[in-house]
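>>> sequence-free structure coming up:
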């Protein structure tokens, strides 16, 4: 028997040339059948091909299946499908994986899916209806506050709640021994400094850009500034390999990469954003209850570097 090829959400996104969040949205709406293997969602090649054919037919205004062609294989009905609600949780911090596990156990009928994208893309995806629980750590340099200024500008006229998740140390990744003597944000103006940078819209990129802006440091011609990495580990690794002199990220990633040192400069704030809709009420309340629970906090307390003193506090509610 020949085993059918299956694809991850990332592979489907690459094949269809769409964002991962759009793929998760298709899975969430049931337009693209999927199943779970461990924590990973898989899509069979036949279901992907059937979706493509349906899309072609919808675009042309008639069925893409020819009269004598066999019908695309339909997935077997899932007796729990009607009762199960998929929730897309965005962000890269490991605390969100723990939240997803607690949510699946404690809120019946919920199937959490994790999407590892940056803060700004996460908020935009929620605006488009493609994400449910958004994690953000976006600094507004002018006010010195995190997240709420961005949320209020984007979700005008919508009801939402911003709940505090945790604080963690962020700062500079530097090479062993800190040969460029980088100890403050102002030191990033040193001539010839080579950067390892994150992608536009990520919390680390916004943090760097805000600190450069506030100090009048132009990004024009900064070596490495335009080259983007998709996570903290990749930035730290470029510094460790000598390809860059400095990068911005969280302390946790620095502990996983040898050959670098970490210069703490700020306590960044990670918050969750959720839309307040009638159909969301029970799981939004469930998320807040989990954040405030001893069971959730005790798991995070065993991980160094988290400040949980305000975890579960409602910071803003529209």
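It's in. No experiment lies behind these values; they were computed from the predicted model shown.
>>> CA only for contacts and neighbour counts going forward, please
Fine.
>>> Tell me how far residue 199 lies from residue 313.
29 Å (CA to CA, to the nearest Å).
>>> what does residue 164 give?
Per CA to CA, residue 164 is found 5 Å from residue 313.
>>> Give me the more crowded residue out of the two.
residue 164 (24 against 16; other CA atoms under 10 Å).
>>> list the helices and strands the helix or strand hosting the more buried one packs on?
Per DSSP states H and E: residue 164 is located in strand 160-175. With contacts defined as 3 or more CA pairs under 8 Å, 6 or more residues apart in numbering; DSSP states H and E, the packing partners of strand 160-175 are helix 232-240, strand 246-250, helix 251-256, strand 260-275, strand 306-307, strand 314-317.
>>> Which parts of the stretch 51-200 of the chain are strands?
All strands of the stretch 51-200 of the chain, identified by DSSP state E, counting those that start in this stretch, fall at 85-90, 110-115, 133-136, 139-140, 145-146, 160-175, 195-198.
>>> Redo those strands as a markdown table? Include distance to residue 25.
Converted to a markdown table, these look like this (distance: least, CA to CA, whole Å):
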| stretch | distance to residue 25 |
| --- | --- |
| strand 85-90 | 8 |
| strand 110-115 | 10 |
| strand 133-136 | 13 |
| strand 139-140 | 27 |
| strand 145-146 | 27 |
| strand 160-175 | 20 |
| strand 195-198 | 25 |
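>>> any idea which of these is most buried?
Among the strands of the stretch 51-200 of the chain, strand 133-136 has the highest mean neighbour count (mean count of other CA atoms under 10 Å), at a mean of 27.
>>> now that strand, how far from the chain's geometric center?
Distance of strand 133-136 from the chain centroid (CA atoms, centre = their mean, to the nearest Å) equals 7 Å.
>>> Contacts for it, please.
87-91, 118-120, 122-123, 126, 147, 203, 270-274 (CA atoms under 8 Å, 6 or more residues apart in numbering).
>>> Second structure follows, compare the two:
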């Protein structure tokens, strides 16, 4: 689910851990402002999972010669979007605002996919020309990928859950160099800081 929905699930007790990658556009900091807004006075522990490249995926060979977000304002170009509350949607909306592109003038802006792989699948099927996803999604479907920025993906848990058996097991796994290597090789993520506590 989206980062914001994951935080809601954590607050509602429907999840033990929330995966989050939401950049605060004012400070440039990842996740902290969104976590504070969602959790209020609840104390949390934030642990890094990985960093990944977020960018634009297009059909193989990039037939429309898309270079960046400014190209999304071209007439006739159709995008596939992510749901509101996702990190990818937040990045797209900020980039469109920066470029002065009105969202309601972009074909496909309301056409939403539920995850990075789903965005890539829609493009691979020819139902959209471009979408925001991670490199892994584009690679999985043989698409071209135009990197736009690095993202930090963190895991958030409530502090009072930290001593529970499942959370301890997860933290042990995150601090395993072998696990970090496997994730890095499998997904091409930067796992150099995996398991490090970002904030308490």
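Yep, it's here. Not measured: the values here are computed from a predicted model.
>>> Between strand 260-275 and the strand holding residue 164 of the first structure, find me the angle.
When axes from the mean of the first three to the mean of the last three CA atoms, to 10 degrees is applied, the directions of strand 160-175 of the first structure and strand 260-275 differ by 170 degrees.
>>> Nearest to residue 266 of the first structure, out of the strands of the stretch 51-200 of the first structure?
strand 160-175 (5.4 Å; CA to CA).
>>> Tell me the residues of the second structure aligned with that closest one.
Here strand 160-175 of the first structure aligns to the second structure at residues 44-59, judged by TM-score structural alignment.
>>> Also stretch 100-114 of the first structure?
Counting by TM-score structural alignment, stretch 100-114 of the first structure has no counterpart in the second structure.
>>> cool, stretch 191-209 of the first structure as well?
Taking TM-score structural alignment, stretch 191-209 of the first structure hits residues 75-93 over in the second structure.
>>> Buried ones in the matching stretch, by neighbour count?
For stretch 75-93 of the second structure, the neighbour count (16 or more other CA atoms under 10 Å) marks 77-83, 86-93 as buried.
>>> picking up where we left off before, which one of the helices and strands packed on strand 160-175 of the first structure is the most hemmed in?
strand 246-250 (a mean of 27).
>>> By how much does that one deviate from the second structure on average?
Strand 246-250 of the first structure, aligned to the second structure and superposed, deviates on average by 0.6 Å (mean CA distance after the TM-score superposition for the first structure).
>>> Return the distance of that strand from the chain's centre.
With CA atoms, centre = their mean, you get 17 Å for strand 246-250 of the first structure.
>>> corresponding residues in the second structure for it?
With TM-score structural alignment as the criterion, strand 246-250 of the first structure aligns to 130-134.
>>> Residue 163 of the second structure: neighbour count?
With other CA under 10 Å as criterion, residue 163 of the second structure counts 10.
>>> Quick one: residues contacting the residue mapped onto residue 152 of the second structure from the first structure.
Under the alignment (TM-score structural alignment), residue 152 of the second structure maps onto residue 269 of the first structure. When contacts are counted by CA under 8 Å, 6+ apart, residue 269 of the first structure touches 137-138, 146, 164-168.
>>> can you point me to the longest helix in the second structure?
helix 87-99 (DSSP state H).
>>> Quick check: next helix or strand after it?
strand 112-113.
>>> and that following strand, what other elements does it pack with?
strand 79-82.
>>> compared with the first structure, how much does the strand it packs on deviate?
Mean deviation for strand 79-82 of the second structure: 1.1 Å (mean CA distance after the TM-score superposition for the first structure).
>>> From the rest of the structure, what touches that strand?
So strand 79-82 of the second structure is in contact with 72, 88-89, 106-115, 119, 122-123, 128-132, going by CA under 8 Å, 6+ apart.
>>> mind checking how far that strand is from the chain centre?
With CA atoms, centre = their mean, you get 13 Å for strand 79-82 of the second structure.
>>> And residue 108 of the second structure, what's its match in the first structure?
Under the alignment (TM-score structural alignment), residue 108 of the second structure pairs with residue 224 in the first structure.
>>> How about that match, nearest residue that isn't a chain neighbour?
residue 195 (4.7 Å; CA to CA, 6 or more residues apart in numbering).
>>> returning to that earlier point: residue 252 of the first structure: which of the strands of the stretch 51-200 of the first structure is closest?
Of all the strands of the stretch 51-200 of the first structure, strand 160-175 sits nearest to residue 252 of the first structure, with 8.2 Å by CA to CA.
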